[in-house]
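*Asks:* Predicted model, plus sequence, below.
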Amino acid sequence: MHTHSRSFATLVLIALSLCATAALAADYRFDFGDDASGLQEGFTRVTPKALFEGGAAFGWVAGAKLDIRDKAFTEYGDSRRGKTPPPCWTCPLSEDAVVSDQPAEFVAKVAPGKYKAWVLCGLSYPYRSQYFDFDVTTGAVAERVQFEESCQFRHVFADVDATGGEARLQFAPRSLFAVCGVVLWQEADEARIQAEVLTPLRQIIDDMPPEEAAQWKLAQPVDSAPWPPVADADKQRGYLVHQRHWAEVVYPDTVPLAPEINPTLRAFATPGEYEPLNFIVYPFRELAGATVTVSALKGAKGSIPASAVDLRRVRYMKARLNYTVLGAYRRVPDPLMPLDSAEPLPANENTRYWLTVHVPATAAAGAYTGTVTFTPKGAPAATLPIRFRVLPIKLQEDPTKLYGIYYRDPLGAWASAKDETSKAYYLQKSEWEMQDLIAHGTRNITTDLWAAPEKPGEPGRFELNFDLMQQKVDTWKRYGLKGPFVLGVNAGGIFRKYLGKDLGSHISDAEAPPPEYGQELTRMCQVIEAERQKRGWPDFLYYPVDEPSTAPGAIAFMIETLKAVQAAGVKTYVTADPTLEGFAPLKPYIDVWCTQPFLPLRDEILKDKAARKVDYWCYPNHVNGENDHTPVNGARMTYGFGFWRSGFTTLIPWIYRANIGNPWNYLDGSASDFFNRTEDNGRPIPGALWEAYREGYDDYRYVYTCQQAIAKARKRGGKAAKAAAEAQKVLEYVWNQVRVQPKYKHDNLWEPRETDVYRWMVAEQIMKLEGAGGRTRPVSLFESWTGPGVAMHGRWGAGPLPGTVSPRGRPTR
């Protein structure tokens, strides 16, 4: 940080220099920083000492305390993986910023006239638990700027009336403002400024320097399918509308299929359920923007309001081929962004719109119809019909299964934030994320109680924030989360205290610790557990180390660590694969195995659980961060029918949101950013994978609801028992069609429509058992609401249940 006082002599020199050339300037470029930070070529340095007084040509209106924060990121760094990109790339303009919690005004003398302004807001300097919220005002127009922490930049474009010869910009913080610089130009110079200044700078700030970009090669999947005939009407209006199943990846150049052009959007769901629809626009020329509106879905006994349909646009991101891979990328569909009617639609590239229908809990069963209308600027609108069926089923959750996720709770940032605006932001963010977790079927999250090791002579004394944990627990209770909760504890800090070194990656530098290590870890767990019991909190699973290796030193360390945790009378949780022989020595000390693939297989898990008190959880990172953001179909299978076939109790992937540096640049940082994103105001932005989790969660709810209906029907006897037997056959058939795998990702999966058919087959049995009008032709009825089988391109896979109608509409034998 640099805090400055006025230096009048320096100010006069700068002012005289600028005045000598001002009359010749066609534009004005200012870089906010100090004498020690970088200066962007072609820009004029503006320090906090530069005050607009005494005839100065530019400067700050006196009164505000201004600080400079500077941090340059221009080179690769060293990590355990080798050379890695910085958390964001900077140029001299973006590496420094003026920061203040007080209103400030910048003024520059310019040739009289009207100007365009580009204000670069943001900073690279690391801030923890800080939310920047401020207005940038020119004249009577204010634009709000909001972002979290650091390595984020926002571009403000504004009109500036300087007919009096002065350009004025005000910065009004609610918490802090952070501004890197300003460019002013007149309309006649628009093309030149964009080409010479803004485009090159934004390339570095939003992406990376050109010389770095040259090191990354595009590895884009190529769709070699021939284009279908395009109707003259579609050509004349300038774009094509088509559709793919929501779980199919649509790249920018994915070729439409003839049966998918000008589609009817179809789906079925139960009261309270969320169900996705989508359509895709392929413009033959750039469209300057578009609006999307949906009607209410009307049925014979009521309607689903338009407000129950969430409309979003899928954004393409440059993504690594896996989350730590360097040098290759592809453009993939990932975050589902809020609609922006001003955002252009590029020519000759797919733009996908995603609709999520939230069926009201009170919705009557039956058929509903409506429309969605795409209205581009400068081109005719397109209206697509929607046909939606609400089923007379109340889905149930299996109480023996748990859907969780690794999670960084914003309440931690709330506790350490220094201003009220930031505190309010993190508190609201926590509420919105909790609502989002619940809406996606998540009932469990990870947490931690971190403390430094004991000080000398103070055994059993740890500085633990139990009041913050109490607030977290209270929030969990309000939203219905269920334990046990995985609790991280600082075993690594205690190890460092006694061994004088870190554990290393996958505790590769670990060794058998001295007895004092285990004794202190036991005391730490005892203190936490005593407070948990005192306050009536849910059970914790103690999580001392993440992903140990099978190296001899690591195993020796883990044995002593797990013994120390269990000595406190609590349960241990370890992220390791029990099928690896190297972990066999740990088995007596592990209460919960959390393994990345679905391994061991079901029979071995059930046998082990029956023999001793041990549980099996799975963290399926292959459908979270360890991928190129596209295994959407695999994510659904993992969360639904695959989870059903496994012997695992809980799914708990890593992580709800991973930000490494700039959260909107997946190519910077030591690893890719991934999974859910965040709006500037703190609302969650879902990714397609997150939506697939919810659909898998619903698949399993259909299965469990059917199982419960079968059990009830058996008890009733008679015809109900016969119907139960038939339903059991259908469930067994679906069970046998699952191609069991340790990791459901891309290969050897059901096609997305195939999964829908199996869901329908289960739903039909529920309706039969509950006397709600189930029919004997499940796929035929399914197709009447989700489209003809001919649209299901590619491999069908396993054959249909004998006696039903096949996915292609042909009777089976």
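*Replies:* Received the coordinates, thanks.
*Asks:* contacts, neighbours, all on C-alpha from now
*Replies:* Fine.
*Asks:* need the strands for the stretch 601-750 of the chain, in chain order.
*Replies:* In the stretch 601-750 of the chain, strands defined by DSSP state E, counting those that start in this stretch lie at 615-618, 650-651, 657-658, 674-675, 677-678, 684-685, listed in chain order.
*Asks:* Which secondary structure elements does the second one sit against?
*Replies:* To tie it back to what came earlier, the one meant is strand 650-651. Packing partners of strand 650-651 (3 or more CA pairs under 8 Å, 6 or more residues apart in numbering; DSSP states H and E): strand 402-405, strand 615-618.
*Asks:* Counting by contacts, list what the last one packs against.
*Replies:* Counting contacts by 3+ CA pairs under 8 Å, 6+ apart, strand 615-618 packs against strand 592-595, strand 650-651.
*Asks:* ok, and what's touching that strand?
*Replies:* 591-598, 605, 609, 647-653 (CA atoms under 8 Å, 6 or more residues apart in numbering).
*Asks:* who's in contact with the residue nearest the centre of the chain?
*Replies:* Nearest residue to the geometric centre of the chain (CA atoms, centre = their mean): residue 676, 0.8 Å. Remark: with contacts taken as CA under 8 Å, 6+ apart, residue 676 is in contact with 335, 656-658, 684-687, 690.
*Asks:* Please compare the first structure with the one that follows:
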Amino acid sequence: MPVIAMRFLSTICLLLAIAAAPAMEREMDGPHHHLWTLGSAADLDPSAPSHFETIDRVGAVGEADGSVYRALKPDQFQVLWSMPAFALGPEHGAISQVFYLSVRFKDIAQKPMHFWSWRGGEGFYGKSILGEVGGAGDGAWKEETLVIPRSMLRSGDGRSLRFGVNNITAAIPVASMLLFSTDADLADRDLRITRAHALLRERRAAAVARAKDGMNDLGLPDPGAPGAPTSEDTKRGFSVFFPPVSRQLFANSLPSGSDARCQIRICPGESRSVLVAIRAIADLGRVGVAFSDPTSASGRIALSGAPVRWARYSIQKVGSSWSKDYRESPEHLSRGDPVIAPDRLGIACVTVRVPDGAGPGTYLGTLSITSERGGAAALPVSVEVLPFTLEHPAHATHGLFYYADYAEMSPFDLRDMRDHGIDMLVTGLLPKLSPGPQQTVAMDMTAVRATFAELKQLGFRSPMISSTGSLIDLVRSNARTADGSPEHHRAFSSVLTAIMDAAKAEGFTDTGFFPVDEPHTDPLIASALKACSWIRETPGARSYITANPKAVGVLQPVLDYDAYNLVYLTPEVGAEVKAAGATLMFYTSSVDVNPESNRYRAGFYFAKTGARSMQFFAYSLFEHDHHADFDGEHRDWNIVFPSMDEPTHDPTLEWEAVREGVYDYRYAYTLRAAAERARAEGRGGAADQALQTLESVLAPIDPIGKNAATPEQAIEADVRLKEERPDAAQDDGRRMAADWYESSRQRIADAIVRVQRTAP
């Protein structure tokens, strides 16, 4: 056939394929699935069911090997698209089941593409990393399917689901994308799901294997000599103990002697997580745990319906985010009864929630443990409800760095934070900007106002801190002003004022602005000085910096909130901040492999420092695979994991320990407040006795921040030190004994009851 005729026929075939593509897309819609066949004008049409949002970042229609496609342009910041929403749950557009995304593409790149799904909140402009596609560079057409956990995808408008891809290193042809849910009406659904999970396991194993090369496995610590099992333990095939949630546990951990019974002391309105540790003597198969509702003459505590989560073991970095040491540890708490064998401790976690107004007294219930191949146990549970409620300062106390953009936050994340005692955010509360008239900026405040309203409704408090890191440049470019000009300054201030007005309308009296993170170098300090000066010159605005001594030495005259990294905190620093008329705060890592660190720093240590607030970094920042802690430049910065079961992320042992620390602080605050009231009422003796108890509890705590931290946290505070390798040995001498926390709470609770009894 002549070449011209062949080209003509090829062109006709391509045009026919393009014309047929929209019909193909409609024909493949069905219950809980949607196929987007690329290669038509509809790809770029915002009214089409599926379409690219960043149309300038995709190429023209092409054809190769019988496949019509669109090529993703290489080296783009991100390529975005929308697909129709379906199978949504009743709240906030969350998907109601696990989803999957099958991508058919030609694998021509040597590096994999990174796929993201939108849910709002922390991540990459509201999107969370799903996984990788391609990267073999073998030129073959392939179809790979990504798993989308329930907590990783949400519709913002109830009509569409949004996705993104980056790390595009070649003009990669994409022929189709099939989005479907677990119960989709697809003939090959089960095969696709099986292959998706197999691919995920394969990629995870490969990432771990690559990362282990050149890394040091610390192994498990020596747990000490195990005690002889009782005859009852031997008969049923397991022993049980109840360690505090803040105790660092390993596969070989043993009872400590003080955790033989399930006894819980708790206030009305308080929540506590209870661990049930099961040491198998023989192979038990699947194990189940269930609680009855504890009851007393005062009523009943709903516990039987509380979800039971089991600790999932994974390989985690030990040390700084750039450490070369690792150890297998339990962390992720997820649903589903596990198989428990003698070589690995089984750890179940249940959260006890006592409602406001619950009557004081002891409530009794039962814990039932069943096993597939062993015996069963029915153990007593005691819940003592204390005769007082915990108090809270009028201002925020516990914050979280939450890297959201343009006030697009996940309601599920915010609820989860409040459930764990977080009442303050360091986050992105900026409006979207566009050019305004006469060297001003136009602002879309819709999301900002809605988010402040939601934060207030959930119980967040002042101050809220908004990141303004790029705001000076964004204002300059949108207002079309000269850098540093009066017009530039006025436009910048107008944005801060609009944010503060939105905050005040919802009852947030104080708002801080955070322009530069950890300014250690002279250029960063100079940048912070300019930004903080502009912030301070805006009426009502307050400046916030993640501080270090060098920066504060320059910036203090223009600082309102001095948020020191924990490693720099000392009593002298606190005195200097107070003398300057500023407010002392501190921040620390949330991702320490030892849960006790989170409880210690958020609780009694914070109570001793006199700081107004403390903040944790971070919530859910993943490098790549959610369960491979070293497949990126640094460790994953997360205290939650994607959930396969619900729209809220799964917690971790570290996250539950944060809540314990928050309540430790509130016990200390409640005793101090009760003592102040007693003194004001003329009960000086009772006040003195109460404060003596508090001082006695806090006496063992070293106020020097670097001693409350670890050597590795000094590296986290200054990434220029990331090549340093401190001794990986855990210094248990810097932490309190596991039972110290409970005994300290009990002493404080008893003191609260005593001082209240002396009231007229």
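*Replies:* Structure's in. What do you need? Just so you know, these numbers come straight off a predicted model, no measurement behind them.
*Asks:* Any idea what the TM-score comes out to?
*Replies:* Once the chains are laid over each other, their TM-score by TM-score structural alignment, normalised by the length of structure 2 reads 0.70; 613 aligned residues with a CA RMSD of 4.7 Å.
*Asks:* just to revisit the earlier point, and the equivalent of the residue nearest to the centre of structure 1 over in structure 2, how far is that from residue 580 of structure 2?
*Replies:* Structural alignment places residue 676 of structure 1 opposite residue 640 in structure 2 (criterion: TM-score structural alignment). Using CA to CA, to the nearest Å, we find residue 640 of structure 2 at a distance of 38 Å from residue 580 of structure 2.
*Asks:* can you check residue 228 of structure 2 too?
*Replies:* Counting by CA to CA, the separation of residue 228 of structure 2 from residue 580 of structure 2 is 60 Å.
*Asks:* the more surrounded of the two?
*Replies:* Applying other CA atoms under 10 Å to residue 228 of structure 2 and residue 580 shows that residue 580 carries more neighbours, namely 12 against 8.
*Asks:* Is that one in contact with residue 556, as I believe?
*Replies:* Yes - under the criterion of CA atoms under 8 Å, residue 580 of structure 2 lies in contact with residue 556, with a separation of 7.4 Å.
*Asks:* Deepest-packed of the strands of the stretch 601-750 of structure 1, please.
*Replies:* Ranked by mean neighbour count under mean count of other CA atoms under 10 Å, the strands of the stretch 601-750 of structure 1 are led by strand 674-675, which reaches a mean of 25.
*Asks:* Just give me how far that strand sits from the chain centre.
*Replies:* Its chain's C-alpha centre and that of strand 674-675 of structure 1 lie 4 Å apart, by CA atoms, centre = their mean, to the nearest Å.
*Asks:* swap in stretch 430-438 of structure 2?
*Replies:* Going by CA atoms, centre = their mean, the spacing between the C-alpha centre of stretch 430-438 of structure 2 and its chain's C-alpha centre is 31 Å.
*Asks:* That stretch spans what distance, first to last residue?
*Replies:* By CA to CA, the extent of stretch 430-438 of structure 2 from end to end equals 21 Å.
*Asks:* repeat for stretch 534-542 of structure 1
*Replies:* Stretch 534-542 of structure 1 stretches 17 Å from its first residue to its last (CA to CA).
*Asks:* Quick one: residues in contact with it.
*Replies:* When contacts are defined by CA under 8 Å, 6+ apart, stretch 534-542 of structure 1 is touched by residues 473, 482-489, 525, 532, 565, 570-573, 592.
*Asks:* and what of stretch 488-500 of structure 1?
*Replies:* So stretch 488-500 of structure 1 is in contact with 446-453, 501-503, 513-514, 516-517, 520-521, 525, 542-545, 561, going by CA under 8 Å, 6+ apart.
*Asks:* contacting residues around stretch 719-739 of structure 1?
*Replies:* Contact with stretch 719-739 of structure 1 is made by 641-642, 645, 703, 706-707, 709-711, 713-715, 748-749, 758, 761-762, 765-766, 768-769, 798, 801, as judged by CA under 8 Å, 6+ apart.
*Asks:* If anything else comes up later, I'll come back, but that's it for now.
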